[in-house]
Each structure stands twice: as structure tokens, then as C-alpha cells.
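Q: Return a 3D structure for these sequence lines:
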Amino acid sequence: MQPSSELRVAAVQCPILWNEPEANLRYIEEQLRGQETADLLVFPETILTGFSATAADYADREGRQLEELSSLARRYGKAIAGSLLTALEGQLYNAFFLIDEEGQVQLQPKRHLFAPGGERGYVQPATERCIFSYRGWHILPLVCYDLRFPVWCRNVDKEYDLILVVANWPKPRRAVWQTLLRARAMENLCYVVGVNRVGTDPQGLIYTGDSALITPRGEVIAEAAAGAEEVVCGSLSYEPLSELRRKFPVWADADRFTLEL
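A: Okay, here's the model as predicted:
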């Protein structure tokens, strides 16, 4: 399938209600109902619960939350992405989801679990890396801490066009988040859309968001205001990406690595 010439993306920078999946589902529906221009709405990591060990008690072990998200995507004719805690083959994962307008679900578990947050105690890491497809665009899905690891993000032979990364990335490390979004775009010659939450969680962590849409040259298409609940939209154009790769083929000289999973 040929990529669509334009992909309209909305980064939904928002707070998350702590361990309240139903209320957060209602928030997602409100955003879908009010969005007229975007093809794809991207929400932060663990959008239905927030990020904590107690969130495992509210995980999607029966697949019902994914079913509801799929129903919302079909009802409003919009694709949605984010991450949630869900069970796959009997194991619990923090999984990135992308659900298209027809309700079709693609999942990628988080690979790098955040030990300081206790994540290793309640979810399992990914054992393979998937490349998603949406409207002909090839997409690398990343969940928060995955962004720090360039080997996992390596774009070999132009296998993807866009990185979508969703996060609960706190304020003390905001400069790292902002820097890595741009670095991953430039080193992999791809678009990057990073969506982080805002607000304060019950653990006392503050989140400033700093969500952004970045070009393969590291330029900002759109960026949310720090700390604000805000939806920022932008259109990603395929032709400039293709032309840049043709004129500046650094991808052909990239080092190759073997991942040990």
C-alpha cells in the first residue's frame, strides 16, 4: 500500500485520572467527538490508569478495555494510539496500541521497563519489535523509557517513516525528553510524534508534557505549551521525507546491530 501523501496527527497532552479506566475512556471519547481535522489521535502512556504498580489492579486482563477503545475508533471514524496495561497470552504488558478507524488493533509491548518506578515487578518486557502500518505509513511504536535506547530505535533500510512515542515522563528529566525526540528524528530520518502527560500524580510527580511533532530534520511542526492540557495538531507530509532520504541517504551508512531479546 502506498503511503497517503499527508497524515494528520493530533497529540493529546492531558492529565490522567489515577486508576479510573472508565473515566479516562470517557475523556478519550470527548476528544474523539471534538476532533474534526486529525486522522490519528495520540494519547500518553498508560492513558487509562496512570503509571504505577497499583495500576496493575486495573489492567485490561479480559480485553474489555481494548474492545471499548476499538468501538470508539469505529464510532468516531478516527484512529487512536496510546498505551495501556493488558494481558497477552497470560502475561501482563505495558503495551502500545494503535487502533484504526475500522477498529483493527495493533499492539507492541514496552521493551525497556523502568526499574526506578517498579515496572519490572508487574509487567513483562517485549520479546520482539513490531513495525505498525497505518494508511501506508510504517510506524515504530515506543513507550516512554524505550526512547532512551538508540539500538532499539534504529531505522534499518528505511523500514519505518514515523516514530510514535507515548510517555509519563516527569519534569526533572524534561530536557532529556525534548532532546531525544529531536535526536531520534534526525538520526533515523523519520518524523517523530511524542506525547507526554501533564499534571501531578498521587506519587507527587509533576509532568510538563512538552509534547511535539518533529520533522526528520529535527524541526518542530507543533509543540504543546509546558504544563498545559492541550491538543496540538500537525500534518506530516510523505514527499519531503522521501526527498530527504534520496538527497541525503545517511540510512545507507547506518551501523547494524543484533538485538539480544
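Q: From here on, just use CA atoms for contacts and neighbour counts.
A: Fine.
Q: Show me which residues of stretch 92-110 are buried.
A: Within stretch 92-110, the residues that count as buried by 16 or more other Cα atoms under 10 Å are 92-103, 105-110.
Q: gap between the helix or strand containing residue 241 and the chain center?
A: Counting by DSSP states H and E, the secondary-structure element that holds residue 241 is helix 238-247. Using Cα atoms, centre = their mean, to the nearest Å, the mean C-alpha position of helix 238-247 is found 23 Å from that of the whole chain.
Q: Would you do the same for the sequence below? I want to compare the two.
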Amino acid sequence: MDKLKIALVQSHLHWENPEANRSMFEAKIKSMPETVDLVILPEMFTTGFTMKPQNIEVAEGEKTVDWMQNLARETKTAITGSIVFSEKEKFFNRLFFVEPNGNSITYDKKHTFTLAGEDQVYEAGSKKITIEFKGFRFSPLICYDLRFPVWSRNVDDYDVLFYVANWPKPRIAAWDTLLKARAIENMAYCIGVNRVGLDGLGYEYPGHTAAYDTLGNQLAFSNKEEILYVELDREHIFTQRNKLKFLQDRDRFNLQG
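A: Purely as a prediction, here's the structure:
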């Protein structure tokens, strides 16, 4: 495919209530007036950014994955977002990318948010992944990962970098600035999907879900509860990279674990 239509779902979240959130998002997705190829949901979209994963039944993780697979199949749309997931008595902030055919790919958040104590509760991931879907190559990352440009670096020839997040109001200027910067420096589409509203601890989230093209031009933006639609064009990526060739001049180095 040369073009891809994506829905960015900016929503409030029911605090630590997976069933209510699944029901809410299912209604939103099924009522979308436009046909899309991919739906992107926020970080921890079934619970909010909780540091008490023990409050969530262990079975809820698998329930949500089953729900994503069933809904993706029914709507013929890929669905992605991160959730609280328990495995071998450990907790993960795990993103699932579920395709309509049932295929599921996962990414565990690399940079756990130490300011909130996420590093004390959730296991940090160690592997970047690239997802190939309908002719586009995606690099999925989660919230705090946005602050670390080396981890986001386009050494895998991806076309689309996207972040799912619970990014609070006091630091939203950093979110806006870094999303645009990641698009420019990696010559890729960059998408960030944030939540809105107050969480169970009283923290406020202002949205600012957005999408940028390879030159940093803003394609979509919102600060209210709504679904945004953006169309990605492979010709735009090919044309700009071949015209400007900035990625060919990037510094060469390897990450040391």
C-alpha cells in the first residue's frame, strides 16, 4: 500500500477499570465514521498510569489481548496500545500491536519513569522492534521513551515512529517539542497519542495528541477528547529522503547495553 489511514484515539480513562475501558474504546472504535487501517490507543489504556498493578486481576491482561484480537478481526483494523501485563509474577508496561488476522507483536517499555517509581514496579524492556504492516515499517515506543533520542534513532529504516502516552500537563511543552524533533531528525512520520482528563491520583492530562511528517510539518493536533485521523503517504517518505539524504550523514555508533 502507498497510503495508510490511522485513527488516533485521545480519550479519558477509567481508573484501574479494564472492563469499563474496553467497553468505552469498543464503542468509540465501532462508531468511527471513517474506515482506517490502524487504531492507536494511549499508554495503559485499560487502567491509566497506575503504579499499583497488583490492583488489577492478572487475567485482565490476556482478556484485553483477546478483546483486541476479536475487535481487530471484526472491524478489519489493526489496533495498538499499551496495557498492564503480568507474566511469571512480574509486571510489564507492554504494548500490543494486533492485526486483523490475529497476529500480535509486543514491545515492553524500555525507559520506565523513575520520577513516578515505575522502575520499582515494572520490568524494563530491552529490545526495540520494527513492525511491518501494509507496506509501512513502524517503530512503537512508550511515553518516557520520547526523552531519549538514541533509543528512537532510525537505524532500522522505519517509516513511522509512534508513541503511546500518559503525559501530564506540567511537562506538555516537552512532549510537543520532542515529537516534532523526532520526526525531523529521523526523517519519518512521528505520531504521539496521549490521554486527556484526570487520573485516580489527581494528575491532569491535556492531550496534545499529534502527528508530524518527515519535515516536522504538523498533520494533526488536538487538546480535547476526540478521534483524529491522519493519512500517511509512502511517496512523501521516499521523495524527501531521496531529495535531502540527511539519514546518510547520521553519526555511526553502537549502543552499549
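Q: re the thing from before, mean deviation of the helix holding residue 241 of structure 1 from structure 2?
A: Taken against structure 2, helix 238-247 of structure 1 registers an average deviation of 0.6 Å after superposition, with mean Cα distance after the TM-score superposition for structure 1.
Q: What residues in structure 2 pair up with that helix?
A: Correspondence between helix 238-247 of structure 1 and structure 2 is established over residues 234-243, with TM-score structural alignment as the criterion.
Q: And for stretch 205-218 of structure 1?
A: Stretch 205-218 of structure 1 falls opposite residues 203-216 of structure 2 when the two are matched by TM-score structural alignment.
Q: all helices of the stretch 51-200 of structure 2, in order?
A: Under the criterion DSSP state H, counting those that start in this stretch, the stretch 51-200 of structure 2 carries helices at the ranges 59-75, 118-121, 149-152, 172-186.
Q: check contacts around the counterpart of residue 40 of structure 1 in structure 2.
A: Using TM-score structural alignment to pair residues, one finds that residue 40 of structure 1 aligns to residue 38 in structure 2. Residue 38 of structure 2 sits next to 5, 6, 7, 77, 78, 79, 80 when contact means Cα atoms under 8 Å, 6 or more residues apart in numbering.
Q: Drop anything exposed from those residues.
A: Among the contacts of residue 38 of structure 2, those buried by neighbour count (16+ other Cα under 10 Å) are 6, 7, 77, 78, 79, 80.
Q: Roughly how far does the corresponding residue of structure 1 for the first one sit from residue 194 of structure 1?
A: Put plainly, it is residue 6 of structure 2. Residue mapping for residue 6 of structure 2 onto structure 1 gives residue 9, with TM-score structural alignment as the criterion. When distances are taken as Cα to Cα, to the nearest Å, residue 9 of structure 1 and residue 194 of structure 1 turn out to be 11 Å apart.
Q: And for residue 67 of structure 1?
A: Distance, residue 67 of structure 1 to residue 194 of structure 1, using Cα to Cα: 25 Å.
Q: Neighbour count for those two, which is higher?
A: Just comparing residue 67 of structure 1 and residue 194: by other Cα atoms under 10 Å the higher neighbour count belongs to residue 194, 32 against 14.
Q: how long is stretch 44-61 of structure 2 from one end to the other?
A: Separation of the first and last residues of stretch 44-61 of structure 2 by Cα to Cα is 11 Å.
Q: Sorry, slip of the keys, the one I care about is stretch 53-70 of structure 1.
A: Distance between the two ends of stretch 53-70 of structure 1: 25 Å, counting by Cα to Cα.
Q: So which bits of that stretch are buried?
A: Residues of stretch 53-70 of structure 1 classed as buried by neighbour count (16+ other Cα under 10 Å): 55, 56, 59, 60, 61, 65, 66, 69, 70.
Q: Dump those to CSV, plus distance to residue 161 of structure 1.
A: Conversion of those to CSV gives the following (distance: Cα to Cα, whole Å):
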residue, distance to residue 161 of structure 1
55, 32
56, 33
59, 31
60, 30
61, 32
65, 29
66, 26
69, 25
70, 24
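Q: who are the neighbours in contact with residue 107 of structure 1?
A: The contact partners of residue 107 of structure 1, by Cα under 8 Å, 6+ apart, come to 95, 96, 97, 98.
Q: er, residue 131 of structure 2 actually
A: Applying Cα under 8 Å, 6+ apart to residue 131 of structure 2 gives the contacts 105, 137, 138, 139, 140.
Q: Going by distance to residue 147 of structure 2, which of these wins?
A: Residue 147 of structure 2 has its nearest neighbour among the contacts of residue 131 of structure 2 in residue 140, at 14.2 Å by Cα to Cα.
Q: can you count the residues close to the closest one?
A: When counting by other Cα under 10 Å, one arrives at 26 neighbours for residue 140 of structure 2.
Q: rewinding a little: state the next helix or strand along the chain beyond the helix or strand hosting the match of residue 6 of structure 2.
A: With secondary structure defined by DSSP H and E, residue 9 of structure 1 is part of strand 6-13. The first helix or strand that comes after strand 6-13 of structure 1 along the chain, using DSSP H and E, is helix 21-34.
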